[in-house]
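A.B. asks: Return atomic coordinates for the entry below.
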Amino acid sequence: MSTQQPAPPRRKRPAKPQFTQTTLLLEAFLVGFATLVAFGLRVAPPATVWTLGGVTCVVLVLLSGYMGRPGGYVAGTLAQLAVLGFGVLVPMMYGIGAVFVVLWIVALRLGGRIDRERAEWDAAHPEGPAPA
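C.D. replies: A predicted model of the protein is given here:
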């Protein structure tokens, strides 16, 4: 009869990049729908609307992959300004963009706090979780 050691628990993904990635991806969907609204309202020439909306969507999706890397959070913060800028075309975007700015700040602060607390717990319990 062989006795196998249980596999060590997998390390959890950091919360801060996970929260900020989710926020940016949701924002990409939001910008896509705002682009459709701007196109339907004919607030600008169609080429302008689709170019601004499409580029912003692609940038948000690409930035979500850079969270956790140097400069990623700064770039994500600047992207929040771009989303707020859509309020020029669709005024409702000022309000919706403001909601996403608040979500961005919460993702940064809460994700950072969760990661710090996990690191403190790991430092206090080097042997890992209790066996089942």
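A.B. asks: okay, CA-based contacts and neighbour counts for the rest of this
C.D. replies: Noted.
A.B. asks: Select the longest helix from this structure.
C.D. replies: Among the segments of the chain that qualify as a helix by DSSP state H, the longest is helix 92-124.
A.B. asks: Show me what it is packed against.
C.D. replies: Contacting helix 92-124 under the criterion 3 or more CA pairs under 8 Å, 6 or more residues apart in numbering; DSSP states H and E are the following elements: helix 15-41, helix 72-85.
A.B. asks: and this one, so I can compare the two:
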Amino acid sequence: MTKAQREWRPGQPRPRRSIRTMFASSVLVMEAFIAFFAALTAYGVLGRDLGDGGRTGLFVGGCVLAAVLLLAPAVLGRPWGYTVGWALQVPLVATGFVLPPMFVVGGLSLLAWWYAVRTGARLDRENAARDAAQARWEREHPDG
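C.D. replies: Just a heads-up that it's a prediction; the model follows:
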């Protein structure tokens, strides 16, 4: 059993999940797919000019970036998790140096990341205010 399961009591309200974390996780997973498909594209399009070693290097590098992006949502709950997410935007946009269209795709992904973090934080603040108002109302009106 997890700590949360051991500490649970009947009638205990479930803590609200962070919308910012859910939005940011979705964007990071989407970016992992983008990185993987960019690696496949680089392998197929540019690999002929680079030889087998360069071809494999491009593919492995893209797959490593995709794997890191896929694992990054696991650390979003930590204080430094969003810093990792911001830092991962740099190599995604930088793949444009290998495949120039990735400057556009990476830039749009960066915009999606920014929007997810900003809007998710705003919605979390609104939910916290709504929960506080509900708790205050329930204290003032115990009979319902």
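A.B. asks: which residue lines up with Ser26 of structure 2 in structure 1?
C.D. replies: Following TM-score structural alignment, the counterpart assigned to Ser26 of structure 2 within structure 1 is Thr22.
A.B. asks: can you pull the contacts of the spatially closest residue to its match that is not a sequence neighbour?
C.D. replies: Take Thr22 of structure 1 and drop its neighbours on the chain: the residue closest to it by CA to CA, 6 or more residues apart in numbering is Ser64, 7.6 Å away. Applying CA atoms under 8 Å, 6 or more residues apart in numbering, we find Ser64 of structure 1 in contact with 20-22, 24-25, 76.
A.B. asks: same deal with Leu89 of structure 1?
C.D. replies: With CA under 8 Å, 6+ apart, Leu89 of structure 1 has these contacts: 38, 43-44.
A.B. asks: if I look at it, how far off is Gly76 of structure 1?
C.D. replies: 21 Å (CA to CA, to the nearest Å).
A.B. asks: Could you do Arg11 of structure 1 as well?
C.D. replies: 25 Å.
A.B. asks: Those two: which has the busier surroundings?
C.D. replies: When Arg11 of structure 1 and Gly76 are compared on other CA atoms under 10 Å, the one with more neighbours turns out to be Gly76, at 22 against 6.
A.B. asks: In structure 2, what residue corresponds to that one?
C.D. replies: Under the alignment (TM-score structural alignment), Gly76 of structure 1 pairs with Gly85 of structure 2.
A.B. asks: now that match, nearest residue through space, not along the chain?
C.D. replies: Closest to Gly85 of structure 2 by CA to CA, 6+ apart is Ala72, at 6.9 Å.
A.B. asks: What of Arg20 of structure 2?
C.D. replies: Closest residue to Arg20 of structure 2 apart from its sequence neighbours, by CA to CA, 6+ apart: Gly120 at 3.5 Å.
A.B. asks: neighbours of the one you found, just the number please.
C.D. replies: For Gly120 of structure 2, the neighbour count with other CA under 10 Å is 19.
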